[in-house]
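1. sequence and predicted structure, then a few things I'm wondering about:
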Amino acid sequence: MVENRMVAGHRERASLRDIAVAFFRSGMLGFGGGPSAIPLVHQEVVKRYEWMNEDEFGDTLALANTMPGPIATKMAGYIGYRIAGIMGCLVALFATIVPTVLLMILFLGVLQKYKDIPWVQHMSASVVPVVAIMLGTMTWDFIKKSKTTLGWKHAVLYLVLSLVLIEGLDIHPAIVILAAFVLVFLPLLKKRRKTV
């Protein structure tokens, strides 16, 4: 019985360590803000550690986009909590926020001093295409997942409609996501009323 407790305790420590490493990596390599960190969080959470599957990650991302605040910290807090409770939440948030804050304090003066040097400007600009490819790859994965759950017809319809609403009409993505939730739940509520 003591041996089982020790094994369980070791697993919990390893899990917290893994959470810290995963969110430290995604936080440090997510250059350019929260959206650029999402593919990195996806890589750690879904592909490397398999804490969530694609559907669960997609649901988490969609819900996090509807709420105020930085996406990276919302994702870290929820995923950490889901994996290891309150301690997992705190470890994930700490690993996401604190290293970046310390680096900002450390390097802000240096960057301000050398910001007009061409190679510093090119270094910052060269990261943008890499982030675009990462986001594009993750987007294509979500489109393929939508095909299996909705079928191509509905997936393309939702894709085009979302593009028109968000880019064409400048409607906030949170409103579009909430509207999609309502559209999904209305038929379910009608079916439930008919059965009652």
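-> Now that the structure is in, tell me what you want to look at. Numbers count the residues shown, from 1 in each chain.

2. CA only for contacts and neighbour counts going forward, please
-> Noted.

3. was I right to think residue 22 contacts residue 44?
-> Yes: counting by C-alpha atoms under 8 Å, residue 44 is a contact partner of residue 22 at 5.7 Å.

4. check the spacing between the residue nearest in space to the middle of the chain and residue 4 real quick.
-> In the chain, the residue lying closest to the centroid (C-alpha atoms, centre = their mean) is residue 38, at 3.9 Å. Per C-alpha to C-alpha, to the nearest Å, residue 38 is found 36 Å from residue 4.

5. from the contact counts, what lies against the host helix or strand of residue 106?
-> Under the criterion of DSSP states H and E, residue 106 resides in helix 71-114. The elements that helix 71-114 packs onto, with contact taken as 3 or more C-alpha pairs under 8 Å, 6 or more residues apart in numbering; DSSP states H and E, are helix 2-29, helix 34-42, helix 54-65.

6. okay, pairing it with this:
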Amino acid sequence: MKKLLTMFLTFLKIGAFTFGGGYAMIPLIETEVVDKQHWIKKEEFLDIIVISQTFPGALAVNSSTFIGYRIGGILGAMLALIGVVLPSFFIMLVVAHFFLQFRNNPIVDLVFKGISAAVPMLILVAVISLSKSINKSTINLIIIIFTIIGISVLNIHPVLIILLSGIYGAVFLREKVN
């Protein structure tokens, strides 16, 4: 029970102190779950992030649910989910209540500008951290290049990229599993 309470409080902290959405949460989730608590290994964390991206819904919600399930079964999944969502829920209630009164306040505006400047760097940290776990092979480099070109130049939807990459892996990388 102590482990479940610790996990709930960990995800509550992650939910309360991470701004910018799921991708910005990845470094904090990794630090807490892999580095500090040692609940899962880095490779398993990477697998959870990949699986979480392929399911509908928010990355933070999906990944916290998977990690919670891995740590404490169904109860762990529910506690991790509640922990990561609860701070946002209360913050949104407060913001919705007071937003119109304070939106034109210069200090509030500066706070939002400061937070929005940090979010892309948090996402970059997540990309760098996750890239360390990727097998440095020629085929992975080709997939990365095609993904970047496909999304940024050809405007291919990321879901299609994920599906095509999954199909490629299932068809052409099968011999590595057998």
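-> Okay, I see it. Worth saying up front: this structure is predicted, and the values here are computed from it rather than measured.

7. quick revisit: which residue is the nearest non-sequential neighbour of whatever residue of structure 2 lines up with the residue nearest to the centre of structure 1?
-> Counting by TM-score structural alignment, residue 38 of structure 1 corresponds to residue 26 in structure 2. Excluding its sequence neighbours, the residue lying closest to residue 26 of structure 2 (C-alpha to C-alpha, 6 or more residues apart in numbering) is residue 126, at 5.7 Å.

8. look up how far residue 93 of structure 1 lies from the residue mapped onto that neighbour from structure 1.
-> Using TM-score structural alignment, the partner of residue 126 of structure 2 in structure 1 is residue 138. For residue 138 of structure 1, the distance to residue 93 of structure 1 equals 23 Å [C-alpha to C-alpha].

9. can you check which part of structure 1 stretch 39-55 of structure 2 sits on?
-> Against structure 1, stretch 39-55 of structure 2 falls on residues 51-67 (TM-score structural alignment).

10. how distant is that stretch from the center of its chain?
-> Put simply, stretch 51-67 of structure 1 sits 7 Å off its chain's centre (C-alpha atoms, centre = their mean, to the nearest Å).

11. list the buried ones in that stretch?
-> 51-52, 54, 57, 60-66 (16 or more other C-alpha atoms under 10 Å).

12. now, which of the residues you listed sits nearest residue 112 of structure 1?
-> Using C-alpha to C-alpha, residue 65 comes nearest to residue 112 of structure 1 of these, at 31.6 Å.

13. list the contacts for the nearest residue to that closest one once chain neighbours are set aside?
-> Distances taken as C-alpha to C-alpha, 6+ apart place residue 174 nearest to residue 65 of structure 1, at 5.9 Å, with adjacent residues excluded. Applying C-alpha atoms under 8 Å, 6 or more residues apart in numbering, one finds that residue 174 of structure 1 lies in contact with 65-67.
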